[in-house]
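# Dropping a prediction and its sequence here:
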Amino acid sequence: MSHSIKEIAAALGAEAFGNTDLIVSGVAEPAMAQASDLALAMKPDFAAGLSKGQARAAMLWAGADWQALGLEAAITAPRPRFAMAGLSAMMDPGQGFAPGIHPSAVIDPSAQLGDDVSIGPLTVIGAGARIGAGSVIGPQCFIGNDAVLGEGAYLREGVKIGARVTIGARFIAQPGAVVGGDGFSFVTPEESTIERVRDSLGDQGDLASQSYARIHSLGSVSIGDDVELGANSCIDRGTVRDTRIGNGVKFDNLAQIGHNVEIGNDCLICAQVGIAGSSRIGHNVVLGGQTGVSDNLFIGDHAITGGATKVLANVPAGRVMLGYPAMKMETHIEVYKGLRRLPRLFRDVAALQKAVSKSAKTD
């Protein structure tokens, strides 16, 4: 993907300096950049690497002295990392999926495909499915009966969309993502040991053998616009009502979203997050990697959890949480500081006991 410096700057709403007709065909870190690359030296600390590479042009921070750095051309932006979003889109060569419908694809005659839809090899599209215009469905994907994908969907290899799932425009799913698997819902004929433990906080009662009856998932999944689902992530269908995902939500890899969960708009769900059934997540929530959310909880708007946080109670809006069990971040830090001080405290107490004991003997 080749572009001139002035073309890139115009597309990003950034400023261009020097030889703006210079053509670049890739991006690279400063020390690894070739003459045809645009080096990414977006902070002064990164600029030191320019002398080790061969870049003639670079994306820099606002106000950078590009000539002093020995460059022929430069692009500057007030927020360079935000400009990276547009730059990476311009330079992305894609996966090389061929246009059109591959001969090996199996498409039910009742499925409806919009204009300019691409279907990859060995993909299966079920009866009544509707695929929006301009969508790219990669190889070995499955789209179930009566599922709906909005325009501009982009499904990487091996994505599975279950029956009756509804997804808005510009959906992106990375390899192996699954939307619309059945929820993890099982029940015992009588009160289970698990239920007793939740009520008693420890006592299991009689340890009789138990079998589990499956509760089928009659609901589906509804997803808004501009949602991205990471590799091997799963969103389960609802038990009766739909599992619901708002607009603009971004999931990292290996996220697990349980049945009946509701997630608001513009949330970030990082890698290995697990949200148990029927919990509700507000708008603009960030769940750090490996966060676990127990079932039937509510997390308010703009809340943030640190990595590996385990949420066992409701979280109010705007709260930053950390730890297991989750608590306010500043409280968790104070608790951790206290734990680190314990060995010293034990030594001081032992010394005090020894001194008191010695004093008592001399008396």
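Thanks, I have the structure now. Numbers count the residues shown, from 1 in each chain.

# When you work out contacts or count neighbours from here on, use the C-alpha atoms and nothing else.
Will do.

# First-to-last residue distance for stretch 229-246?
13 Å (Cα to Cα, to the nearest Å).

# go on, stretch 156-176?
Using Cα to Cα, the end-to-end distance of stretch 156-176 comes out at 8 Å.

# got it, and stretch 138-148?
Per Cα to Cα, the first residue of stretch 138-148 is 16 Å away from its last.

# and what of stretch 174-190?
Counting by Cα to Cα, you get 41 Å between the two ends of stretch 174-190.

# What are the buried residues along that stretch?
174-185 (16 or more other Cα atoms under 10 Å).

# Comparison target, given below:
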Amino acid sequence: MTHTIKELAEALGAQALGALSLEINGVAEPADAGPQDLALAMSPKYAEGLAKGGARAAMLWEGADWQALGLDAAIIPARPRYAMAGLTAAMDKGHGYGSGIHPTAIIAPGAEIGIGVSVGPYAVIQDGAVIGANCVIGPQAYIGPDSHLGEDSLLHVGVRIGPRVRIGARFIAHPGATIGMDGFSFVTPEVNAVDQARASLGEEVDAEAQSWVRISSLGAVAIAEDVEIGCNTCIDAGTIRPTRIGERTKIDNLCHIAHNVVVGNDCLFAAMVGIAGSTTIGNNVIFGGQVGVTDNTTVGDRVVGGGAAVILSKVPEGRVVLGYPAVKMDTHVDMYKSLRRLPRMMEEFAAMKAELKALKGD
């Protein structure tokens, strides 16, 4: 995994300065970097760490004086944070899954395995599954019957893919992700307490106790190309139509996408996002950690949901929301400021009340 400064800069579309033949075999923070590491000092506030480490080369910000920083070479990208994507990809040594099909893997006779596929120990691929070329199926992964996995996809350890799931090319699922298993959909023979609560919006309910009956999930999941799913994230199968995830969407760890949800293209969901059933999320939507979205609603394109926002109604496109219930961010900030003033206002009110009482007593 050794690269010269020139090779790295060309791969990143960045400017290379100094000793272009200097070889690099790792990346590190400035204070921890050694002679063969590329130190990441992409803004002036990180540059002071270079003196504490042993780096001979660094990725710096535009306009940095690399020679004054005591370096032999430097890489200057136009957008340092974006350049990190290419840099880390070039230096990534992978997860060591190996090549070929491990002898302990169980592959049904009716499964179709493409050219260059790697299948790890104790993985299971069921009948009718189609695995595209150059996929890597990690140890103990499971792919259900009649599911399709697009080419160049990567399933890490213990990923579970249910039946009839359709996944596009270059898909990545991290350990424990579960896609296409039954949705949480149950019904009672008669009107139940949930039905009454929805209709009355909070009045007392008097429905008799009943047992719940499962509604089976027939719709599976459809995932477009270049999607990435985090550890222990679950995407439930649709009831009749598929639950859908759009192109290039990235979903973090411990998220839940319920049955019949539609998620657009280029969305980004941080950890513990939960989206309830039959909700539609537009394109380029960003949710911070722990954002929750109610069922049967719509979130428009380019919406940004701040961390722990709880969306209980339709959100128009381009809106930034925060709070519980989620409202426009500036409105939430004003509400929060007012809430913080309440103790002082109550003290002032008590003082005014005492003064008024004294005046009446006179």
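Received, thanks. Computed from a predicted structure; not experimentally measured.

# just checking, what packs against the longest helix anywhere in structure 1?
Ranked by residue count, the top helix of structure 1 under DSSP state H comes out as helix 329-362. Applying 3 or more Cα pairs under 8 Å, 6 or more residues apart in numbering; DSSP states H and E, we find helix 329-362 of structure 1 packed against strand 320-322.

# superposed on structure 2, where does the strand it packs on end up, distance-wise?
Strand 320-322 of structure 1: mean distance to aligned residues in structure 2 after superposition is 0.5 Å, counting by mean Cα distance after the TM-score superposition for structure 1.

# Give me the distance from that strand to the chain's centre.
18 Å (Cα atoms, centre = their mean, to the nearest Å).

# Then stretch 27-35 of structure 2?
28 Å.

# and if you look at stretch 321-338 of structure 2?
24 Å.

# For that stretch, grab the matching residue range in structure 1.
Stretch 321-338 of structure 2 lines up with residues 321-338 of structure 1 when matched by TM-score structural alignment.

# Could you save the buried residues of stretch 174-190 of structure 1 as TSV and add columns showing secondary structure and distance to residue 309 of structure 1?
Shown next, in TSV, are the buried residues of stretch 174-190 of structure 1 (DSSP: H, G, I helix; E, B strand; the rest coil; distance: Cα to Cα, whole Å):
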residue	secondary structure	distance to residue 309 of structure 1
174	coil	25
175	coil	27
176	coil	26
177	coil	24
178	strand	25
179	strand	25
180	strand	26
181	strand	26
182	coil	26
183	coil	23
184	coil	22
185	coil	24
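
# quick one on the thing from earlier: buried residues in the longest helix of structure 1?
In helix 329-362 of structure 1, counting by 16+ other Cα under 10 Å, buried: 329, 332.

# From start to finish, how long is the match of stretch 321-338 of structure 2 in a straight line?
Start-to-end, stretch 321-338 of structure 1 (Cα to Cα) is 18 Å.

# Identify the residues contacting residue 91 of structure 1.
1-2, 25-27 (Cα atoms under 8 Å, 6 or more residues apart in numbering).

# Can you flag the buried ones in these?
Taking 16+ other Cα under 10 Å as the criterion, what is buried in the contacts of residue 91 of structure 1 is 26-27.

# TSV for the contacts of residue 91 of structure 1, including distance to residue 213 of structure 1 and secondary structure?
Listed next are these as TSV, based on distance: Cα to Cα, whole Å; DSSP: H, G, I helix; E, B strand; the rest coil:
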residue	distance to residue 213 of structure 1	secondary structure
1	55	coil
2	59	coil
25	59	coil
26	56	strand
27	55	strand
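
# gap between the two ends of stretch 183-199 of structure 2?
24 Å.

# which residues touch residue 88 of structure 2?
Counted by Cα under 8 Å, 6+ apart, residue 88 of structure 2 has zero contacts.

# So it lies in a strand, does it not?
No. Assessed by DSSP: H, G, I helix; E, B strand; the rest coil, residue 88 of structure 2 does not belong to a strand; its assignment is helix.

# give me the element residue 199 of structure 2 is part of.
According to DSSP states H and E, residue 199 of structure 2 maps onto helix 193-200.

# what's the mean distance for whichever helix or strand comes after that helix versus structure 1?
With elements assigned by DSSP H and E, the helix or strand that comes after helix 193-200 of structure 2 is strand 213-214. Strand 213-214 of structure 2, aligned to structure 1 and superposed, deviates on average by 0.4 Å (mean Cα distance after the TM-score superposition for structure 1).
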